[in-house]
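>>> Here is my input, please return the structure:
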Amino acid sequence: MRTLLSKKDIVFVSFMLFSMFFGAGNLIFPPFLGQSSGDQAWLSLIGFILSAVGLPILGVVAIAKAGSFQGLAGRVHGLFAIIFPFLIYVSIGPGLAIPRAGSLAFEMGMAPFLPEAWAQSRISLLMYTLLFFAVVWWLSLSPSKLVDRFGKLLTPTLLALIGIIYVKSWFTPLGSPTDPAGSYAAHPVIQGFLDGYLTMDALAALVFGIVVANTLKSKGVVEKKSLSSNMVLAGLGAGMLLTVIYVILGILGSSQISADMAENGAQILTILMSKLFGESGALLLGVVFTVACLCVSIGLVTSCSQYFHQLFGKPSYAGWVTILSILSMGVANLGLTEILSVSVPILGLIYPMAIVLILLALAERVIPPHSFVYVTAVGVVALFGIVDLVNTVFFAHQWDKWLIELPFYKEGAGWVMPALLGGCAGMLFDFKARAGSK
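Reported below is the predicted structural model:
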């Protein structure tokens, strides 16, 4: 039995976790933040890293401290420990993240090289996703080999490609930083933090915890305290890699690479690659997107398959890999717009609850696992999320005139005040319970 992995093994496990986090969305957000914040990019990146890196790594630490995602959710209620993880695994798995990765890989890695009629064809998307998810299925069948595949092949490939882009930018002047726009001029750190919060990688941290734990167990680390310490080290290593990549992409995006402002991060990267590498830039960008999407898809299929196999018992792990790969391919062919229109409101409901759970787990010395705070804080946030979901989906934002009075609601974080009020209520219940027991 091992208590601590070697430095080499920690590096490879960190690479594995980094590659599972780093998908196409993580490529797109930092350049757009850089363009929007301009010469305030460093300040915006500080806020972005605090949430886009800090929250996911805290999620890994929270799972390490609680022992499992189900154990953490069980602090709210036994039924919650069944329903909430199930919703997260469905939403971040075959319901959104995996199909989105497949469709984005097609749009950025294949469509630019096809005739326009073929690029718009449903048949082309079907054929590409069939091949893409066949590779995902094959690489997901042996989760014990993920460290070798990610740590020794896919992650170094991705890092090398981004490194090539950054080094080339030293020799190709891209222009001076742009002027900051909107909230990035007035509150660059706060706006950067809110942008990082929207990456929703904290959900992925809860999902990936089972994969990291099983990987460590396969290497002989089985004692709970040792598992926890090694998971924390792997999380910190992955966080350092994410930070470096975000800074590179954010600084590149802040340069004046085009006379006009791009509408999204994908456009910024396309313009940037064309300026740095000419016609071959689109090919290199396509490879970067494909590798990133492949890494995330494999990580999510593996995580979800292990979870559903543990939850239902049957079919086997390999059976769940097959089922999820086929489902994800089918949903990917619905188109990205349709996927987002259904799934994003649901993610908006469950993501704040995940953040509250993570923060409460980290405050275990002050707020014990049996505290009423878990019930009241998570319960009030869930109630707010349901109200906001109904307002968005069924009432076309008619309730915004009241909800907008909540702090941070316009920025997508209206749940913060309800969480604080729920936490205070839970502390009062704790105090009353302790007083009554004396």
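>>> C-alpha from now on. contacts and neighbour counts both.
Will do.
>>> M20: what's it in contact with?
By CA atoms under 8 Å, 6 or more residues apart in numbering, M20 lies in contact with F208, C295, V296, S297, I298, G299, L300.
>>> List the buried residues for the longest helix along the chain?
The single longest helix within the chain, with elements called by DSSP state H, is helix 280-312. For helix 280-312, burial by neighbour count (16 or more other CA atoms under 10 Å) applies to 281-309.
>>> those strands in the stretch 1-150 of the chain, which residues are they?
For the stretch 1-150 of the chain, applying DSSP state E, counting those that start in this stretch gives no strands.
>>> Now name the helix or strand holding S325.
helix 317-332 (DSSP states H and E).
>>> can you pull the buried residues of that helix?
317-318, 320-332.
>>> That helix to helix 280-312, inter-axis angle?
Per axes from the mean of the first three to the mean of the last three CA atoms, to 10 degrees, the angle that helix 317-332 makes with helix 280-312 is 130 degrees.
>>> I165: which of the contacts of M20 is nearest?
C295 (19.5 Å; CA to CA).
>>> structure for this one too, so we can compare:
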Amino acid sequence: MNKIKETFIIGFALFSMFFGAGNLILPPSLGKNAGDTWFLVTIGFFLTAIIIPFLGILAHAKLQGSMYDFGKKVSPIFSYFYCVIVYLIAVVLPAPRTASVTHEMAVAPYFEIDSIITSLTYFSLVFIFALNRSKVLELLGKFLTPLIILILLTIIFIGILNPPEYMLDSKLATPFVNGILEGYQTFDAIGAIIVGGVLVISINFKKKASFKSKQLIIIKAGFIAGVGLLIIYAGLIFNGALFNSTFKEEATRSEILSSLSMQTLGNIGTSLLGILVALACFTTAVGIITGTADYFKSLFKNSSKAYFITALIGSILGVVMGQLDVQKIIVFATPTLRLIYPITIMLIILNVLPTKNISSMNFKIVTIITFIFSLPDFLQFFNKNILTSITNIIPFANNHLGWVLPAFISLALVSIYEYLQHKKRLT
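Sure thing, here's the model as predicted:
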């Protein structure tokens, strides 16, 4: 196969594993609320939904292992617990959300079918794809992703060329911060360390190449996926802003996306959107279930039985949790993301930085500090008044970003300390 063609197929496959339910329904809703500040929102959204995930893929290119390798420098025990928690979150929240969105937008409008039937059919197909994982990259990259991108670009460009007469002003007090926090809900940073592992293993299945050549393929694929996400996200946010005067005030995220497709593509738009939603959600669910099964397979000495059982359990959990509506799943996800997302972001950054400059001590201290300063956000979701005396004095804490400065300051201080110690030993 031509090398350029192969790289694009892998890049498209990676894009499709990233691009799921949240990636579709979040940007237009964000644009609706952002109005004339859509550009600031977009930059914030890019940070957590594109740049950090791309760094996650770069880290995978450097490590070429599994998610376990991301946290092992903190400690092996921490890494095991971290991996189990992240995979559990992925299987219980974003994977079922793909089935919920598919039912709400691609099935319910056309057929009187109970959501349990949709989930059973949906995750049966996901399970079949997961068992045929050696063909996943080719099937996703060659066939499904180009169709997803084509439909999305059609909606975006028609919307830009035929906008309504006016745009409503922004409803957001801090649009940049809102963009950052909404980017959490895409699960893309967590997705990067899950589907990046799928990418590494799938490339190993397909070809026996040198570490360097595989590294180059992964980086190029990550870049292709990142550019694709950037164009689609920016287009959907901008369209949401352009059309915000046409949406109902209380419209849900799914209803905003449906309205946008109807206004740009007419009646045929609803049908095309249904196909788009089903494809985008399905590819992400396959990536999550496959990645989770890969990890538990590695825990049990590459046991095929462990892979099969994990994929089966993940699919069953998807059916059960898929009975919840999308909004409920998003609400359930929020406190968990406030705790696990900052740790994931810092682990990605630590693994991308040059190995000679980042020691095990840096991993330990930065992770502990990030956890401590993320804890108030997690607890305040359940009780807004808890720890307020502390969060009021922490920069950006009132914007749910109190962990940022402490994490990066601790990273800088430990790096300086270790540099001085190294210099002292040489003299």
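>>> circling back: want to throw the contacts of M20 of structure 1 into a markdown table with distance to I57 of structure 1?
Below are the contacts of M20 of structure 1 laid out as a markdown table (distance: CA to CA, whole Å):
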| residue | distance to I57 of structure 1 |
| --- | --- |
| F208 | 11 |
| C295 | 18 |
| V296 | 16 |
| S297 | 19 |
| I298 | 20 |
| G299 | 16 |
| L300 | 17 |
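>>> Of these, just say which sits nearest to A361 of structure 1.
Once CA to CA is applied, the member of those that ends up nearest A361 of structure 1 is F208, at 16.7 Å.
>>> how many neighbours does the aligned residue in structure 2 for I367 of structure 1 have?
Matched across to structure 2, I367 of structure 1 falls on N357, judged by TM-score structural alignment. Other residues near N357 of structure 2 come to 12 when the count uses other CA atoms under 10 Å.
>>> give the contact list for the nearest residue to N357 of structure 2 once chain neighbours are set aside.
Nearest in space to N357 of structure 2, with sequence neighbours left out and distances taken as CA to CA, 6 or more residues apart in numbering, is S415 at 7.0 Å. Contact analysis of S415 of structure 2 by CA under 8 Å, 6+ apart lists N357, I358, N362.
>>> For these, which pairs are in contact in structure 1 too?
Compared against structure 1 with both residues aligned by TM-score structural alignment, their matches' CA atoms under 8 Å, the contacts of S415 of structure 2 retain N362.
>>> Where helices are concerned, which of the contacts of S415 of structure 2 count?
Per DSSP H, these map to helices at N362.
>>> Aligned to T102 of structure 2, what sits in structure 1?
T102 of structure 2 maps onto A105 in structure 1, by TM-score structural alignment.
>>> Skipping its backbone neighbours, what lies nearest that match in space?
Sequence neighbours aside, T290 is the residue nearest to A105 of structure 1 in space, at 5.0 Å (criterion: CA to CA, 6+ apart).
>>> Repeat that for G235 of structure 2.
Per CA to CA, 6+ apart, closest to G235 of structure 2 is I156, 5.6 Å.
>>> Map the one you found onto structure 1.
I156 of structure 2 maps onto Y166 in structure 1, by TM-score structural alignment.
>>> My read is that that match contacts I248, right?
Yes - counting by CA atoms under 8 Å, Y166 of structure 1 touches I248, with 6.9 Å between them.
>>> give the contact list for W118 of structure 1.
A111, S124.
>>> hang on, the earlier thing: how about the contacts of S415 of structure 2 in a markdown table, adding distance to A209 of structure 2?
Listed next are these as a markdown table, based on distance: CA to CA, whole Å:
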| residue | distance to A209 of structure 2 |
| --- | --- |
| N357 | 28 |
| I358 | 28 |
| N362 | 32 |
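>>> if I pick the residue sitting nearest the centre point of structure 1, what's in contact with it?
With distances taken as CA atoms, centre = their mean, D201 lies nearest the centre of structure 1, 2.3 Å away. With contact set as CA under 8 Å, 6+ apart, D201 of structure 1 has these partners: F21, A52, L55, P56.
>>> And the aligned residue in structure 1 for I194 of structure 2, how far from L87 of structure 1?
Counting by TM-score structural alignment, I194 of structure 2 corresponds to V207 in structure 1. Applying CA to CA, to the nearest Å, the value for V207 of structure 1 to L87 of structure 1 is 11 Å.
>>> Neighbour count for these two, which is higher?
Higher neighbour count among V207 of structure 1 and L87: V207, with 27 against 15, using other CA under 10 Å.
>>> I'd say the more buried one and S305 touch.
No - using CA under 8 Å, V207 of structure 1 is not in contact with S305; the gap is 10.8 Å.
>>> Next, count neighbours for I158 of structure 2.
I158 of structure 2: 15 neighbours (other CA under 10 Å).
>>> I365 of structure 2 maps to what in structure 1?
Checking TM-score structural alignment: I365 of structure 2 goes with T376.
>>> That match against G426, yeah?
Yes - contact between T376 of structure 1 and G426 holds when scored by CA under 8 Å: they sit 5.4 Å apart.
>>> Name the residue in these two with the higher neighbour count.
Using other CA under 10 Å as the criterion, T376 of structure 1 and G426 rank with T376 on top: 23 against 20.
>>> That one - that's part of a helix, no?
Yes - secondary structure assignment places T376 of structure 1 in a helix (DSSP: H, G, I helix; E, B strand; the rest coil).
>>> What helix or strand is the counterpart of L147 of structure 2 in structure 1 located in?
When structure 1 is aligned by TM-score structural alignment, L147 of structure 2 is paired with T157. In the assignment (DSSP H and E), T157 of structure 1 maps to helix 155-171.
>>> Pull the number of nearby residues for W42 of structure 1.
If we define neighbours as other CA under 10 Å, then W42 of structure 1 has 19 of them.
>>> Over to the one 4 residues further on?
In terms of burial, I46 of structure 1 registers 19 neighbours under the definition other CA under 10 Å.
>>> again, but for K8 of structure 1
9.
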